[in-house]
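**Q** Return atomic coordinates for the entry below.
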Amino acid sequence: MYPDPGCWDRVFTAVFRHPTQHFTFVINPNSGPGPGKFPDAEYTDAIAKLNVYKNVTLIGYVHTAYGTRDLTQVIAEIERYAAWATYSDLDIHVDGIFADEAPGELGEGKIHLGYLKTLHAHTKRAFQELGLQGYFVTNPRKIVPKAFYGYADSIVSYEASFKTMISPDTLFTSSDKQMSAGANIDRQAVLIHSFDGSSREQEELVQMLVKKGVGEVYVTTCGPGKGEGDYSRYSEYWEDFVTEMEKANEAALQDD
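**A** You can find the predicted model right below:
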């Protein structure tokens, strides 16, 4: 969603009203950081407003074409995102990278694992040199071999519509012991679009995912876009979703 005047107001409001709920936002000016050294004025103003809050993590979008995109191009974009921290007028830093269309198979000779290992290393170096976390998220949209967790802080194991979602009870299982399955569930992210249930049904879904231990969750009524969710609009239940996530996380902490 481009930050035209007023467009991100519901985001700012949610972050302000729910200080105990952590938010991770993917910043995507132009399928990457855009052509300039820094983003345009609309983005700089909006990012700076989000960076005021301690319960927000911002990560910059890059795509990898499932491990076929030239590594030098992706690395250059990672370094440009990291350099946003050097902007002198406002605090527009992002905390890491969201690598979309990430490979989910090891590849011949583990070439795809090596690809992500390289991106992970460059992300950590580029951001940590500037005192930032270098949070690295990959999005293969599937359960991946456990080896990938050595080179990611979080992995999107599901991104698809609510209708095509397999049984929640088996969403994170795998018959292959070399796959991540539930072993790394706290480092898995789930992005569910085209949700067509009620707000109460969404709450039950959120409670189930949080109770199961999923690290990051997003549910939207919007979608699909080009094969994935339409993230350029607010979900019909955006405010309800944030409240439900906060309640579910608080309940999970009490259970612990």
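
**Q** drop to CA atoms for contacts and neighbour counts, all remaining ones
**A** Fine.

**Q** just so I have it, where are all the strands in the stretch 1-150 of the chain?
**A** For the stretch 1-150 of the chain, the strands defined by DSSP state E, counting those that start in this stretch occupy 23-27, 56-63, 96-100, 135-139.

**Q** and the direction of the second one versus that of strand 96-100, what angle?
**A** With axes from the mean of the first three to the mean of the last three C-alpha atoms, to 10 degrees as the criterion, the two stretches strand 56-63 and strand 96-100 enclose an angle of 40 degrees.

**Q** swap in the last one?
**A** Direction vectors for strand 135-139 and strand 96-100, defined by the same axes, to 10 degrees, enclose an angle of 10 degrees.

**Q** hmm, who's touching strand 135-139?
**A** Outside strand 135-139, the residues that touch it by C-alpha atoms under 8 Å, 6 or more residues apart in numbering are 59, 95-103, 120, 123-124, 152-157.

**Q** could the strands of the stretch 1-150 of the chain go into a markdown table alongside mean neighbour count?
**A** Shown next, in a markdown table, are those (neighbours: other C-alpha atoms under 10 Å):
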| stretch | mean neighbour count |
| --- | --- |
| strand 23-27 | 17 |
| strand 56-63 | 22 |
| strand 96-100 | 25 |
| strand 135-139 | 25 |
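
**Q** could you redo those as CSV and give each row distance to Ile47?
**A** Listed next are these as CSV, based on distance: least, C-alpha to C-alpha, whole Å:
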stretch, distance to Ile47
strand 23-27, 9
strand 56-63, 8
strand 96-100, 14
strand 135-139, 17
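
**Q** closest one to Arg200 among those strands?
**A** strand 23-27 (21.6 Å; C-alpha to C-alpha).

**Q** Check which helices and strands that closest one sits against.
**A** Applying 3 or more C-alpha pairs under 8 Å, 6 or more residues apart in numbering; DSSP states H and E, we find strand 23-27 packed against strand 56-63.

**Q** outside of the strand it packs on, which residues touch it?
**A** Outside strand 56-63, the residues within contact range by C-alpha under 8 Å, 6+ apart are 15, 22-28, 31-33, 50, 69, 74, 77-78, 81, 93-102, 135.

**Q** for stretch 209-228, same thing?
**A** Contacts for stretch 209-228 (C-alpha under 8 Å, 6+ apart): 154, 159-161, 185-196, 202, 206, 229-231, 233-238, 241, 245, 248-249, 252.

**Q** Among those, name the buried ones.
**A** For the contacts of stretch 209-228, a neighbour count by 16 or more other C-alpha atoms under 10 Å gives the buried set as 154, 159-161, 185-195, 202, 206, 229-230, 234-235, 237-238, 241, 245, 248-249.

**Q** Second chain to compare with the first, below:
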Amino acid sequence: TTGIIVPLYQFPSTSANWAPLETALSTFPSLQFYVIINPNSGPGDPDPAYQSNIQTLRTHSNALLVGYVATGFGTRPSADVLQDIETYAGWNTSYSMDGIFFDQTQTGFDAEYTSYSDAVRTTAWPGRTTGYVIMNPGEDIGNSDYYSLADQIVTFEQTLAEFREESPLPVPHPAQQSVIIHTLTGSAALTPDQTLASVVQSLKSSGFASTYITNLNISQTDVYANFGSDWTEFVADVAGNICN
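**A** Next up, the predicted model:
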């Protein structure tokens, strides 16, 4: 069943910032959400606003929370990456994570990521027997050994125009693949022949693990710092026939 991956890169200055996600979690309790928490392009030091709002998300059993860790496409010092994992793991149980989201994953297999995955898997995460691992190369990696290291891999992160050009997307391991699409405007606008619902249905039919679609334009804004105006419709489309 396809779930929703949520790059939650906005600061919760008020509870209203994360309210669209909170509403979706409550409305569709049988729909799985994979929420990426990113205080400061990494763990930073979660202030009270983060702590209280994460605690609220933790009350929903359909929210799996992963901490954002940048890897610089394999160039970031491994000691820094491992320290970020340790920092997230050390957060208080009341606002703890379930695992890690490795951004900027090198597309060609890099054995360094084995140590990163092992660190997440063997670290104690409250309420879990093993940590959850998501990697984001953002493009197709073929039948890579990375699939043995991660629960999910983002194998597409681009505009709707690029999605059209590359469709059908390669699906070597659809149950472990995630698709992120942004910028549904201009030449990438939806059409009567390609609606938001039809795009979502094509991803669900392919068996992808999760998806995120936003109509925010990457040339105009940080598409992950806010929810698009299509958020509610998108969530309902993914939920589809799921019984709640």
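
**Q** TM between them?
**A** TM-score for the superposed chains, counting by TM-score structural alignment, normalised by the length of structure 2: 0.87, backed by 227 aligned residues with a C-alpha RMSD of 2.2 Å.

**Q** Please report how far the residue of structure 2 positioned farthest from its centre lies from Val199 of structure 2.
**A** What lies farthest from the middle of structure 2 is Pro192; by C-alpha atoms, centre = their mean that is 28.1 Å. Pro192 of structure 2 sits 12 Å away from Val199 of structure 2, going by C-alpha to C-alpha, to the nearest Å.

**Q** ok, now Tyr88 of structure 2?
**A** Taking C-alpha to C-alpha as the measure, Tyr88 of structure 2 and Val199 of structure 2 are separated by 34 Å.

**Q** Quick check on these two: which one has the bigger neighbour count.
**A** Between Tyr88 of structure 2 and Val199, Tyr88 has the larger neighbour count (other C-alpha atoms under 10 Å), namely 25 against 20.

**Q** The aligned partner of Ile192 of structure 1 in structure 2: which element?
**A** In structure 2, Ile192 of structure 1 lines up with Ile181, judged by TM-score structural alignment. Following DSSP states H and E, the helix or strand that holds Ile181 of structure 2 is strand 177-182.

**Q** which residue numbers in structure 1 go with the helix or strand following that strand?
**A** Using DSSP H and E, the helix or strand that follows strand 177-182 of structure 2 towards the C-terminus is helix 196-206. Per TM-score structural alignment, the counterpart of helix 196-206 of structure 2 in structure 1 is residues 202-212.

**Q** Check the offset of stretch 130-140 of structure 1 from the chain's centre.
**A** Here stretch 130-140 of structure 1 is found 10 Å from its chain centre; the criterion is C-alpha atoms, centre = their mean, to the nearest Å.

**Q** Check stretch 192-202 of structure 1 too.
**A** Distance, centroid of stretch 192-202 of structure 1 to centroid of chain: 19 Å (C-alpha atoms, centre = their mean).

**Q** can you check stretch 164-171 of structure 2 too?
**A** 20 Å.

**Q** That one: end-to-end distance?
**A** 16 Å.

**Q** Which positions within that stretch qualify as buried?
**A** Leu169, Pro170, Val171.

**Q** Tell me how many other residues surround the residue nearest to the second one when sequence neighbours are not counted.
**A** In this case it means Pro170 of structure 2. Nearest non-adjacent residue to Pro170 of structure 2, counting by C-alpha to C-alpha, 6 or more residues apart in numbering: Asp140, 7.0 Å away. Neighbour count for Asp140 of structure 2, taken as other C-alpha under 10 Å: 18.

**Q** Show the contacting residues for Asp140 of structure 2.
**A** By C-alpha under 8 Å, 6+ apart, the contact set of Asp140 of structure 2 is Thr155, Phe156, Pro170.

**Q** That one pairs with which position in structure 1?
**A** Under the alignment (TM-score structural alignment), Asp140 of structure 2 pairs with Ile143 of structure 1.

**Q** ok, now how distant is that match from Ser194 of structure 1?
**A** 21 Å.

**Q** Trace Asp45 of structure 1 over to structure 2, please.
**A** Under TM-score structural alignment, Asp45 of structure 1 pairs with Ser52 in structure 2.

**Q** and its match, how far is that from Ser13 of structure 2?
**A** Between Ser52 of structure 2 and Ser13 of structure 2 the computed distance is 11 Å (C-alpha to C-alpha).

**Q** which one of the two has more residues nearby?
**A** Just comparing Ser52 of structure 2 and Ser13: by other C-alpha under 10 Å the higher neighbour count belongs to Ser52, 16 against 12.

**Q** Which residue comes closest to the more buried one once chain neighbours are left out?
**A** Using C-alpha to C-alpha, 6+ apart and skipping the chain neighbours, the partner closest in space to Ser52 of structure 2 is Tyr95 (7.6 Å).

**Q** Just give the number of residues close to the equivalent of that neighbour over in structure 1.
**A** Aligned by TM-score structural alignment, Tyr95 of structure 2 pairs with Ile92 of structure 1. Residues near Ile92 of structure 1, counting by other C-alpha under 10 Å, number 27.

**Q** Also Glu162 of structure 2?
**A** 14.

**Q** tell me the SS of it?
**A** Here Glu162 of structure 2 is helix, with the state taken from DSSP: H, G, I helix; E, B strand; the rest coil.

**Q** show me the contacts for the closest residue to Gln176 of structure 2 other than its chain neighbours.
**A** In this structure, Gln176 of structure 2 finds its nearest non-sequential neighbour in Gln152, 4.4 Å apart by C-alpha to C-alpha, 6+ apart. Going by C-alpha under 8 Å, 6+ apart, Gln152 of structure 2 touches Val133, Ile134, Met135, Ala175, Gln176, Gln177, Ser178, Ala209.

**Q** repeat for Tyr231 of structure 1
**A** Contacts of Tyr231 of structure 1 (C-alpha under 8 Å, 6+ apart): Met1, Cys222, Gly223, Gly225.

**Q** isn't there a strand covering Asp186 of structure 1?
**A** No - using three-state DSSP, the secondary structure at Asp186 of structure 1 is helix, not a strand.

**Q** Okay, it and Lys212 of structure 1: tell me how far apart.
**A** In terms of C-alpha to C-alpha, Asp186 of structure 1 sits 9 Å off from Lys212 of structure 1.

**Q** Lys163 of structure 1 too?
**A** 20 Å.

**Q** Compare those two and say which is more crowded by neighbours.
**A** Neighbour totals were compared for Lys163 of structure 1 and Lys212, and Lys212 leads with 16 against 12 (other C-alpha under 10 Å).
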